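**Q** predicted model and sequence follow; I will ask about them next.
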Amino acid sequence: MNQPVKQYKYYDFVMAAFVTVLLCSNLIGAAKAAQVTLPVLGTISFGAGVLFFPISYLFGDILTEVYGYGRDRRVIWAGFAALLFAAVMSVVVLALTPVADAFNQDYQKHLTAVFGNTPRIILGSITAFWSGSFVNSYVLAKMKIATKGRHLWLRTIGSTMCGELVDSSLFYVIAFYGIWSDHQLITVAIAQYLLKTGWEVVMTPVTYKIVGFLKHKEQEDFYDRHTNFTPFRLKV
């Protein structure tokens, strides 16, 4: 006899927040190049979306820590589908011929500037997100078992370091290899990686608060001792 599926009060809200952050960080911030001056590193350039994209990893950590790898896997696939739809929609909208008046002709130029990412950048973004998110979730789940649920900070930071390493490496190689010089490619990738993982460190107190709240409210603290870790399934 099958066991009834446990219902959660906040899981759907966390999923919605994850997908929202993912879409916004890829659509709103990705087109803007910003710069900041940091100690030792000096002035570095980065995509503005990098300030918000790491929040998706924070949600990934929370989902795996509270609900387990299987339920985080469903959320990652939801995010992947949302990114893919956004990419297809942007291509279709930009391909449509605008009305031949001054406003729409000018508006088309702005739309192209913001949403007209090259196929390589779109491919790099989706591939990097999918791969990095699964690495992050897998590492955290395994570390939780190894640490017997202790040292949450070590699991969240350690898993993010692994996931973001895969994410940053894949994205810049797929999107810009052969376009940028090898030196520029490596320098920007390292800077982005440090910024993203640094966010996880800064947000650790927030992660502790949210995880504690959800574990208490959901009466759940999942351990992936018998989990099938293949990424290619939706079943929990």
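**A** Structure's in. What do you need?

**Q** all contacts plus neighbour counts: C-alpha atoms, from now on.
**A** OK.

**Q** in this protein, which spans are strands?
**A** 33-38, 42-47 (DSSP state E).

**Q** and the last one, what other elements does it pack with?
**A** Here strand 42-47 touches strand 33-38, helix 182-202, going by 3 or more C-alpha pairs under 8 Å, 6 or more residues apart in numbering; DSSP states H and E.

**Q** before we go on, here's another structure to hold up against the first:
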Amino acid sequence: MEIGNKAQKLFLVFTGLFVANAILAELIGVKIFALEDTLGIAPLNWNLFGQTGSLNFTAGTLLWPIVFIMTDIINEYFGRRGVRFISWLAVFLIVYAFAFAFAAIALAPASWWVTVGAANGVPDMQAAFAQIFGQGMWTIAGSITAFLIGQLIDVAIFHAIRKRTGEKHIWLRATGSTLVSQFLDSFVVLYIAFVIGPQKWSIGLWLAVGCVNYAYKVFAAIALTPLIYAARRGLDAWLGKDLSEELKTKAAEA
């Protein structure tokens, strides 16, 4: 009974962390930050596809590498079914969160609350609230579509590599699957949200911003790879050898 409880507790913890990270990435993704200014260095003035400028990223990129690293760990112990279940649950809860965000925006604000932030440079709290939480439907649709495509591609490549390498080369199936899925994720979300969306980005701008965001995600995925090994050692120790091997074997066979 204790063995089953440990596996269930582990899956519950992963589900909670995964969904929390996915929703947070969507909510904070409305902010665009300048990497050079954040690091206190001079602008790099990149030049790609006829576009120049500083390195600007959505704040959501801080969390998405963690989401995809978690996907690989879930893949390792719970296989395709586990990843698909958590991915669809995350999508449902993202839609759920935004539905209530739009409902909150529609509520009539208290007259005193609208100007309560004026002293801090926010003259209209209702407008600020609507701007932050009322992301355009194109952005939401693009993000969710890219997320699902990325997850499905990630799990497929992960298990294709695992089938050929067995338990060896954890870094290859983890990093390889993330690099491919993140490539699609980076460009799909921008294309839906900003190219066919109301802003009508040029193809050059789409490619340039997509490449910059993908380069960041590649760096983050490689840098975080050691965490997979550390997490696996910790989970193997907590689960015990027998349960750990049982979970990984079932995940590989599913």
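**A** Alright, I've got the coordinates. Bear in mind that the values here come from a model prediction, so they are computed numbers and not experimental data.

**Q** got a TM-score for the pair?
**A** After superposition, the two chains reach a TM-score of 0.86 (TM-score structural alignment, normalised by the length of structure 1), with 221 aligned residues with a C-alpha RMSD of 2.1 Å.

**Q** in JSON lines: the helices and strands packed on strand 42-47 of structure 1, plus mean neighbour count.
**A** Output for these, formatted as JSON lines (neighbours: other C-alpha atoms under 10 Å):
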{"stretch": "strand 33-38", "mean neighbour count": "11"}
{"stretch": "helix 182-202", "mean neighbour count": "17"}
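
**Q** right, so of the ones you listed, which gets closest to residue 108 of structure 1?
**A** Closest approach to residue 108 of structure 1 among those (C-alpha to C-alpha): strand 33-38, 20.8 Å.

**Q** now what about that closest one, what contacts it?
**A** 43-48 (C-alpha atoms under 8 Å, 6 or more residues apart in numbering).

**Q** residue 26 of structure 2 and residue 186 of structure 2, how far apart?
**A** 14 Å (C-alpha to C-alpha, to the nearest Å).

**Q** now swap in residue 215 of structure 2 and tell me
**A** Residue 215 of structure 2 is 10 Å from residue 186 of structure 2, by C-alpha to C-alpha.

**Q** same thing with residue 21 of structure 2?
**A** Taken as C-alpha to C-alpha, the span from residue 21 of structure 2 to residue 186 of structure 2 is 17 Å.

**Q** looking at these two, which has the bigger crowd around it?
**A** A side-by-side neighbour count of residue 21 of structure 2 and residue 186, using other C-alpha atoms under 10 Å, places residue 186 first with 24 against 21.

**Q** looking for the alignment partner of that one in structure 1.
**A** Counting by TM-score structural alignment, residue 186 of structure 2 corresponds to residue 168 in structure 1.

**Q** how far away is the alignment partner in structure 2 of residue 149 of structure 1 from residue 239 of structure 2?
**A** The alignment partner of residue 149 of structure 1 in structure 2, by TM-score structural alignment, is residue 167. Distance, residue 167 of structure 2 to residue 239 of structure 2, using C-alpha to C-alpha: 17 Å.

**Q** neighbour count: the two, which is higher?
**A** More crowded of residue 167 of structure 2 and residue 239, by other C-alpha under 10 Å: residue 239, with 16 against 13.

**Q** hmm, residue 6 and that one touching each other?
**A** Yes: in this structure, residue 239 of structure 2 is within contact of residue 6 by C-alpha atoms under 8 Å, at 6.8 Å.

**Q** wait, the match of residue 186 of structure 2 touches residue 191, no?
**A** No: taking contacts as C-alpha under 8 Å, residue 168 of structure 1 lies outside contact range of residue 191: 9.7 Å.

**Q** if anything else comes up later, I'll come back, but that's it for now.
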